[in-house]
Every structure is written in structure tokens, then in C-alpha cells.
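K.L.:
sequence first, predicted model second:
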Amino acid sequence: MGKLKITQVKSQINRTQTQKRTLEALGLTRIGKVVEHEATPSISGMVSKVKHLISVEEIK
């Protein structure tokens, strides 16, 4: 499996508690922060829940 480069592009203010916890679980705490994760099914599920707040790029 490849890796995903995930960047937070929108604020978590006025979002539901589950979306805030998902961002925290991904390691995103502020706008502009970038994290890398393996492309596993659990990470893909978390990404789909907050796709409107993040930018995702696949790394080979």
C-alpha cells in the first residue's frame, strides 16, 4: 500500500465533535499541518469523514 499526505486546509471551529476527534486522531491540530499515514482502510475511512476539511495527496 502507498502513503497518504494529508493537509488540513479548513478550521475545525463549528464542526461536530466526531469530526474534531477524527482530525485529532489523524494528527491534525491546525490549518496547514501536514501528516503522512499508510493508506489503510481505517485511515481511508477517517479521511472520507472529514474530506471537506482536508487535502489528500498520494505518495508513492
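P.N.:
That came through fine.
K.L.:
please count neighbours and contacts with C-alpha atoms only from this point.
P.N.:
Noted.
K.L.:
which parts of this protein are strands?
P.N.:
Taking DSSP state E as the criterion, the chain contains strands spanning 3-8, 34-38, 54-59.
K.L.:
in addition, the following structure is provided for comparison:
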Amino acid sequence: MSDGKKIKVTQTGSHIGRTDDQRATLIGLGLNKRHRSNVLEDTPSVRGMINKVRHLVHVEEEAR
């Protein structure tokens, strides 16, 4: 999975009213406000973080 692939993660939902661990996960992904994006390496740990806040983010495969 981590063969140099990149994924673009965009925050679509607000962190207001979410649990502290979901807020911390968004910060760990480099997101802190709606409509902000970050390009990350596609690793199992990043996928796990995305899965935890999947209702707050949109994920796209990054073109090389």
C-alpha cells in the first residue's frame, strides 16, 4: 500500500460537537478547518485515521 502513493484528504465537516479524539485525529491529518486539504502518503496508519473521521473528510487518489 505504501509504494509511494499519495492521497488527498479534504475536510468537509466541522469539528464542532465532535469528541476530543476525533478532533485530535483531524489535527493529526493536518486538517483544522472545513475545506482545507492535505496530501499524505497512503499508509495503513493514515487509512486508519481517515476511517475514524470518514464522516468528516473526503478522500481522493492523488495523480502522479
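P.N.:
Alright, I've got the coordinates. Because the structure is predicted, anything quoted here is derived from the model rather than measured.
K.L.:
ranking the strands of the first structure by burial, who's on top?
P.N.:
Of all these, strand 3-8 has the most neighbours on average by mean count of other Cα atoms under 10 Å, namely a mean of 19.
K.L.:
which secondary structure elements does it contact?
P.N.:
With contacts defined as 3 or more Cα pairs under 8 Å, 6 or more residues apart in numbering; DSSP states H and E, the secondary structure elements packing on strand 3-8 of the first structure are strand 34-38, strand 54-59.
K.L.:
what does it correspond to over in the second structure?
P.N.:
Residues 6-11 of the second structure are matched to strand 3-8 of the first structure when aligned by TM-score structural alignment.
K.L.:
stretch 32-52 of the first structure too?
P.N.:
Per the alignment by TM-score structural alignment, stretch 32-52 of the first structure matches residues 35-55 in the second structure.
K.L.:
need the contact partners of the matching stretch.
P.N.:
Applying Cα atoms under 8 Å, 6 or more residues apart in numbering, the set of residues contacting stretch 35-55 of the second structure from outside is 1-2, 4-13, 22, 25-26, 29-31, 57, 62.
K.L.:
how about 6 Å then?
P.N.:
Defining contact as Cα atoms under 6 Å, 6 or more residues apart in numbering, one finds that stretch 35-55 of the second structure is touched by 2, 5-12.
K.L.:
which positions within that stretch qualify as buried?
P.N.:
Going by neighbour count (16 or more other Cα atoms under 10 Å), the buried part of stretch 35-55 of the second structure is 37, 39-42, 46, 49-50, 53.
K.L.:
brilliant, that's me finished.
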